[in-house]
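Engineer: Only the shape, not the letters, is given here:
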């Protein structure tokens, strides 16, 4: 009997902004992502449930919001609330494995200090880095064989956080040029390992699921030529949010700029970092093209649904911030999501409905004809994939997305967010809340939480947030509703 279920290739990037591959975004060369959009369906409004790596990746696996699976911050840090994903929680990969899929994995994991993808139904094929996972030595050995061991090359144009942006003795490396060849980058290596996996799957019976997780464009934005000089910093314009004053915002916004060591950065320094970030994105895009070519070379393109997404975004100078943190701006929550599924998705179609990253978990299971666990707090995207990006008649679809944040190495910071097409409300437990009119202020510069003209909007969004907290068994629903109900019309502190 022929198994006509699709293979699935998931390419997940690390800290990639939505706008980089959007049609109206900055002039970043992403021909492969653009091709995926033109041959499949692009989601205009996909959002991560949390803008921190371990938590978002655990949500993708479990179909749950972070307060459900319990991984509230990064597992590799000393202050990890929960260093490992509880094995009793069902993951989409384990369900796929139980339903006859050969599940393989290359690249970044970062979902458990003492776990690997093999704990959750995957075969791991290498490519980890020592900082986050240290699962294997494959890439380090590869670099030794090529005569350029990791850590033994002299970078140029190094940019650091801190008082002296050229001082390597303090701060965090933001960007640099590496002298190695493209074939010696981790991005190239991960693409090569993914291609090897595709070759192996081509000779096997039954469907496969392969996940390729690139270590980038997460900082440090260290790229080789020709990508390092592909974008001229002098031609990069500041985003509208660069005009941020922090007026009327939670104090943590200003604190984080100092904590990250970028309070003294001027636009010239930011443009230098952004140029390398853009180069990093194009480098990954080119490696993605090699992977798609491998599917075609082995006759698998029509049999394989290809999905590209990111765990979360990156500030890269927006709001004059670096990295991410307890700032619920679209810069880090709005993510790219493109799906090409031959014979199902309409080429060039667009979905403008609000969706979550972890909606992919039930989507993969419905593609495979497998049952969706009741523990999932997510919905399958298959109905909109099959219907040209629109919701079929008679199917209810939410008009809000939700997110949360719990802190990273800066310390715990309880935060909840509800976003509709037009408005965003952010609950900040230790400080003033936030309300943005995204139609009038897409850069999210003006906090309207105390504006009398938005009293009705504020009340409605608070009610949506409380309802979601109750439906998803958010532990904070025991007391936050009372806080919001008794909040003043101006500030909530």
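Structural biologist: Done, it's in. Since this is a predicted model, take the numbers as computed values, not measurements.
Engineer: alpha carbons only for contacts and neighbour counts from here, please
Structural biologist: Will do.
Engineer: What's the end-to-end length of stretch 314-333?
Structural biologist: Its first and final residues considered, stretch 314-333 spans 9 Å by Cα to Cα, to the nearest Å.
Engineer: Walking through the stretch 51-200 of the chain, point out its helices one by one.
Structural biologist: 53-62, 66-69, 92-98, 138-145, 186-202 (DSSP state H, counting those that start in this stretch).
Engineer: closest to residue 441 out of those?
Structural biologist: Among the helices of the stretch 51-200 of the chain, helix 53-62 comes nearest to residue 441, with 26.9 Å by Cα to Cα.
Engineer: Quick one: residues in contact with the helix or strand residue 209 falls within.
Structural biologist: Using DSSP states H and E, the element containing residue 209 is strand 208-217. Contact with strand 208-217 is made by 6-16, 101-109, 186-187, 190-191, 194, 197, 201, 277, 280-281, 284, as judged by Cα atoms under 8 Å, 6 or more residues apart in numbering.
Engineer: take a look at this one as well, against the first:
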């Protein structure tokens, strides 16, 4: 019997609770609801490192970012990492990638039998004049560089990235020349900024109808300096409620546009007779502020709005249909899950947990917490504030006069977190400041209780959990060649 096919549908920067399948009362995503009704949806799925490349590398290696060393968008998959595409190639799979890469270097891209790339600015090689016009419009529209600008693309939806990505994904399915099982990565670059789409999606949602996240005017005052810097970098003090409504309405339109295209892909899978033998996974690499903490986009932080992601899995006959799970899962779990479902061995050093025992009821040992890390945004390990170098009043170069000694010392760099169902602790080096949230009373993570004496015992326990995790999740694979004695 042939091994199952695999389709991994990945979106970019898609906020979990912006989708109707996760309870959003306004944004319509009927095709994701259809997928969830035919499969299993996970309510507590997280990415440990909420940045594009680190999260994608974790997806394909099953290892955390401090092990893969991909802790910045400039650090793609490293040559010493054994990853899913390598394993599937050896197992005889036909491999396709349509859409955004932001993971693999050139040598690994050569493994794909079918490769068509499309990023946030449109496809690398637009297939026709209309697609070229849509790409040119994005480049020339001068959307607000602080990332809360929105614009309607005058070109038809089929000329934009999500539709083109799905069209080429379908082309891969239709043009395969043999009966080998296939792996297709359909990687949609939306709803990541720039915030733009075509009609009817651009005006589909009225800004007055969208929900607004809870806010606290003085929220940032009791947050660590790193969060204050990021808040300034993203101009949080300038973002108004009207801005949030306008951005959210456009973002919802992009979501529904993506959903329409996902539906088109699902329909073609059905029409080609592939549905019964194809594992489909829908996931996003990370989330988006979308007005939470009065910010748009993402930053060096570990808030739930950035780390908690949508995850739906479907495979008729193996994955239960119309089921919701509330166990903690992480994006590192996807690789071992795929390997178990298709019947291939795990490579050494996998840190994720296969979800197969959870899906088939075979003694799954559920996590009681998930962990996170972020903060290194440059290949040399130096600290940067959200990639901006021109913030008035905040020097961001060690050569700048009056540069903050804390930035020089590097104690605004890497941070790590632990999240249970009740609490979240974010640990900063030096232990002089941090973040601590009561998630039952404060699900929006607005009130930092790090300095609350009443929280000292729980804070100490969770800090020890982070230390344990760091030790347990060291890379235990051999990394040296021993010489002869």
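Structural biologist: Thanks, I have the structure now. All values reported here derive from a predicted model rather than from experimental measurement.
Engineer: and the helices of the stretch 51-200 of the first structure, which is most packed in?
Structural biologist: Each of the helices of the stretch 51-200 of the first structure was scored by mean neighbour count; the highest is helix 53-62, a mean of 27, by mean count of other Cα atoms under 10 Å.
Engineer: which residue in the second structure lines up with residue 325 of the first structure?
Structural biologist: Using TM-score structural alignment to pair residues, one finds that residue 325 of the first structure aligns to residue 299 in the second structure.
Engineer: So its match, which state does it fall into?
Structural biologist: coil (DSSP: H, G, I helix; E, B strand; the rest coil).
Engineer: what span of the first structure lines up against the top helix by length along the second structure?
Structural biologist: Counting residues, the longest helix found in the second structure (DSSP state H) is helix 241-271. The aligned range for helix 241-271 of the second structure in the first structure is 267-297, by TM-score structural alignment.
Engineer: how big's the offset between that stretch and the second structure?
Structural biologist: Aligned to the second structure and superposed, stretch 267-297 of the first structure gives a mean residue distance of 0.6 Å (mean Cα distance after the TM-score superposition for the first structure).
Engineer: Tell me the buried residues in that stretch?
Structural biologist: 267, 269-292, 294-295 (16 or more other Cα atoms under 10 Å).
Engineer: Would you mind saying which of the helices of the stretch 51-200 of the first structure lies nearest residue 461 of the first structure?
Structural biologist: helix 66-69 (20.1 Å).
Engineer: in the second structure, what residues pair with the closest one?
Structural biologist: Going by TM-score structural alignment: helix 66-69 of the first structure matches residues 65-68.
Engineer: what about the matching stretch, how far off from the first structure?
Structural biologist: Averaged out, stretch 65-68 of the second structure is 0.5 Å away (mean Cα distance after the TM-score superposition for the first structure).
Engineer: and that stretch, how far from the chain's centre?
Structural biologist: With Cα atoms, centre = their mean, to the nearest Å as the basis, stretch 65-68 of the second structure stands 16 Å off its chain's centre.
Engineer: close enough to count as contact, residue 18 of the second structure and residue 210?
Structural biologist: No: counting by Cα atoms under 8 Å, residue 18 of the second structure does not reach residue 210; the two are 9.9 Å apart.
Engineer: Among the two, which residue is more densely surrounded?
Structural biologist: residue 18 (25 against 20; other Cα atoms under 10 Å).
Engineer: From residue 254 of the second structure, how far off is that one?
Structural biologist: 11 Å.
Engineer: what sits against the alignment partner in the first structure of residue 284 of the second structure?
Structural biologist: Per TM-score structural alignment, the equivalent position to residue 284 of the second structure in the first structure is residue 310. Counting by Cα under 8 Å, 6+ apart, residue 310 of the first structure makes contact with 12, 13, 14, 15, 16, 17, 335, 336, 337.
Engineer: What of residue 195 of the first structure?
Structural biologist: When contacts are counted by Cα under 8 Å, 6+ apart, residue 195 of the first structure touches 290, 291, 294.
Engineer: and residue 405 of the first structure, helix, strand or coil?
Structural biologist: Classification of residue 405 of the first structure by three-state DSSP places it in strand.
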